[in-house]
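A.B. asks: here is a sequence with its predicted model. Questions after.
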Amino acid sequence: MTIIMDWHGVPQAARGATVALGNFDGVHLGHAAVLRAAHGARPELPLAALSFEPHPREHFRPDDPPFRLTGLPAKAEALSALGARTVFAIPFGATLAAMSAEAFVEEVLHQGIGARHLACGADFAFGHRRGGDAAFLAREAERRGIGLTVVPAVADAAGPISSTRIRRVLQDGYPELAAAMLGRDWELRGEVFHGDKLGRELGWPTANILLGRQLEPARGVYAVTVRLADGRVVPGVANVGRRPTLGGDPVTRLEVHLFDFAGDLYGQEIGVRIRAFLRADAKFDGLQALKDAIAADALNARRVLGVS
């Protein structure tokens, strides 16, 4: 899988694909349907996905709280797992925001990446002030000899699956509902940094990461599995919060204790897959009460994960 972050000078080998279009934040089951449609329409062509980086909402509303379900590396990996050979991560800034819908079709899709077929969701909108929709895209693509498949929303019993719904259930503490819409457990990624080593002193050493631009889920304790840099997956228990018992932190961190693990993870990127919400964040009356709570959380997490 190749990530291309410009539509100018695209290598010939990456041109002429059937291309799925969308923001693809989370790469959920609805997004998977768009990729399947792109491939199914022209299976003889290489499959590509075109997204935007950063997410347009980050450009237009930079002061919003972090909301990303997937950063670019995680998004590209998920798209690759669905068969995309190339991911076009088109830079979204003032230039692209001001580009008309017709210019986007001509300059980016037709001349830039040489798309031969397109697929998008029924609600796909693009161009200056979202001036282009699926019907507009169909007309403009046909004029240029490009096919288009418009994919209806994928829905479950609660309605259409969307990144917005997934964010909401994660913020409400229901990671299993998010996993059902994603088709996999949601994962937070980050580089392990040196903390104050208090967890080690309490007998529960933790790997700490910051959330960065990733969505902050409900604060509290989770059963997790952790994907290490070397590919190993280790079960554990994690806390998302600001450590109120210790006086409070200015930013939210994720602290994860890996079960039956010994090793140095500092400076490594880990992926923490959120499996189940165990309890809300709480302030305890002293370190011993906190230590007792962590022990109970660990036992509960082992039970949920089926770890002896």
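C.D. replies: Okay, I see it.

A.B. asks: hey, let's count contacts and neighbours off CA atoms from now on
C.D. replies: OK.

A.B. asks: who's in contact with residue 227?
C.D. replies: With contacts taken as C-alpha atoms under 8 Å, 6 or more residues apart in numbering, residue 227 has the following neighbours: 233, 234, 270, 271, 272, 273.

A.B. asks: and here is the other one:
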Amino acid sequence: MQVWRDSSAVPAALRGAAVAIGNMDGVHLGHRALIARARQIAAAAGGASPGPAGVLTFEPHPRLLFQPDATPFLLSELSEKLALLAATGIDAAFVQSFDRELSLLPAEDFVAEILVRKFGVGHVVVGEDFHFGHKRGGDVALLRRLGAAAGFGVTTVAPVAALDGGVCSSSRVRALLGEGRPGEAAALLGRYWTLHGIVERGDQIGRQIGFPTANFRLGQVRHPARGIYAVEAQVDGHGPWHAGAANFGIRPTVADRGDLMEVHLLDFTGDLYGRRLAVRLIEFLRPEKKFDGLDALQAQIALDIRAVREILASRPAIPAAFG
């Protein structure tokens, strides 16, 4: 997958692409449905040689512009989002900077300047409730009219249904993670939600009680429910996924250092300081709790690890209905 930012001219080979448009936060199954439709349209348009298919996404997420002090909410930072998009088989990702100037662009100018002049789209694929332009003034009906005049087609894709009767959306995934329901979030994502961070040095209390942890902070990424999780972790983006028990929270039994992800890898030896850890949340065990002292905490961790081993021995599968 090629990535094109604002400063780079889109090559002729990618102009005329069928492009799925959206923030694509999390690249959940609803986003993948848009991308799959764009790829189908590109393949049909290209005949024996499929045409290009792409994604137009925005960086930063608009909420970060309008609510810079908002509680962390992202499901995926840009690097992970691009990796997830690449895994769909799309040819190109067009990353449009979202700034004050773009937010003030009228819907008609967004089409003329961004879609037509800048990216030269041949077809666009959007959700049925897609809005664009200043104050979300443009809708699908306007997009169709402007597209017909400019020479590109427009296809809408219905929301992907969830097992609970709702629809697949980034906001729904965020809500499930905040409620301690990572398995249900995984059903909407089509994968287990994964957190990434550089392991930092802590106060080594875990090591003192026999359960050393690798600690990192989440930055702008959505904070899951505070508590204990069964997880799997990978070091430096390659190699095996290791079973683990993780705590996300403020560690009420010891010194509060702010929200922190602490991961104890089962049956693992090695120095993790300064290394990048990917941690996927499999199942929520219990909320965070303050214990009377380190002995009580140590005993509870031993019980948690026993539960984690049982969970991961038969790791829950993502429902087949979600791919």
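C.D. replies: Yep, it's here. Quick caveat, the model's predicted, so the values are computed rather than measured.

A.B. asks: where does stretch 304-312 of structure 2 end up in structure 1?
C.D. replies: Following TM-score structural alignment, the partner segment of stretch 304-312 of structure 2 in structure 1 covers residues 297-305.

A.B. asks: now the strands for structure 1?
C.D. replies: Here structure 1 has its strands, by DSSP state E, at 2-4, 18-21, 47-53, 86-91, 117-121, 147-151, 155-156, 159-160, 187-191, 207-210, 220-227, 233-241, 253-258, 269-280.

A.B. asks: can you tell me how far whichever residue in structure 1 pairs up with residue 244 of structure 2 is from residue 178 of structure 1?
C.D. replies: Residue pairing (TM-score structural alignment): residue 244 of structure 2 is matched to residue 236 of structure 1. Residue 236 of structure 1 sits 19 Å away from residue 178 of structure 1, taking C-alpha to C-alpha, to the nearest Å as the criterion.

A.B. asks: likewise for residue 248 of structure 1?
C.D. replies: 28 Å.

A.B. asks: looking at structure 2, which of the contacts of residue 227 of structure 1 hold up?
C.D. replies: Of the contacts of residue 227 of structure 1, the contacts whose aligned counterparts also meet in structure 2 (both residues aligned by TM-score structural alignment, their matches' C-alpha atoms under 8 Å) are 233, 234, 270, 271, 272.

A.B. asks: the last one against residue 224, yeah?
C.D. replies: In other words, residue 272 of structure 1. Yes - in this structure, residue 272 of structure 1 sits in contact with residue 224. The criterion is C-alpha atoms under 8 Å, and the distance is 6.5 Å.

A.B. asks: rewinding a little: can I get the contacts of residue 227 of structure 1 in TSV with neighbour count and distance to residue 140 of structure 1?
C.D. replies: As requested, the contacts of residue 227 of structure 1 are arranged in TSV below (neighbours: other C-alpha atoms under 10 Å; distance: C-alpha to C-alpha, whole Å):
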residue	neighbour count	distance to residue 140 of structure 1
233	16	47
234	16	50
270	24	43
271	20	41
272	28	43
273	24	41
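
A.B. asks: between those, which is nearest residue 122 of structure 1?
C.D. replies: Distance to residue 122 of structure 1, by C-alpha to C-alpha, is smallest for residue 273 among the contacts of residue 227 of structure 1, at 30.4 Å.

A.B. asks: and that closest one, what pairs with it in structure 2?
C.D. replies: Structural correspondence for residue 273 of structure 1 with respect to structure 2 (TM-score structural alignment): residue 280.

A.B. asks: so who does the nearest residue to that match once chain neighbours are set aside touch?
C.D. replies: In space, and not counting its chain neighbours, residue 280 of structure 2 is closest to residue 194: 4.0 Å by C-alpha to C-alpha, 6 or more residues apart in numbering. With contacts defined as C-alpha under 8 Å, 6+ apart, the neighbours of residue 194 of structure 2 are 278, 279, 280, 281.

A.B. asks: tell me which residue lies nearest the centroid of structure 1.
C.D. replies: Centrality entry for structure 1: nearest residue to the mean C-alpha point is residue 70, 1.8 Å, by C-alpha atoms, centre = their mean.

A.B. asks: if I look at the equivalent of that residue over in structure 2, how far off is residue 221 of structure 2?
C.D. replies: Mapped onto structure 2 by TM-score structural alignment, residue 70 of structure 1 lines up with residue 76. Per C-alpha to C-alpha, residue 76 of structure 2 is found 7 Å from residue 221 of structure 2.
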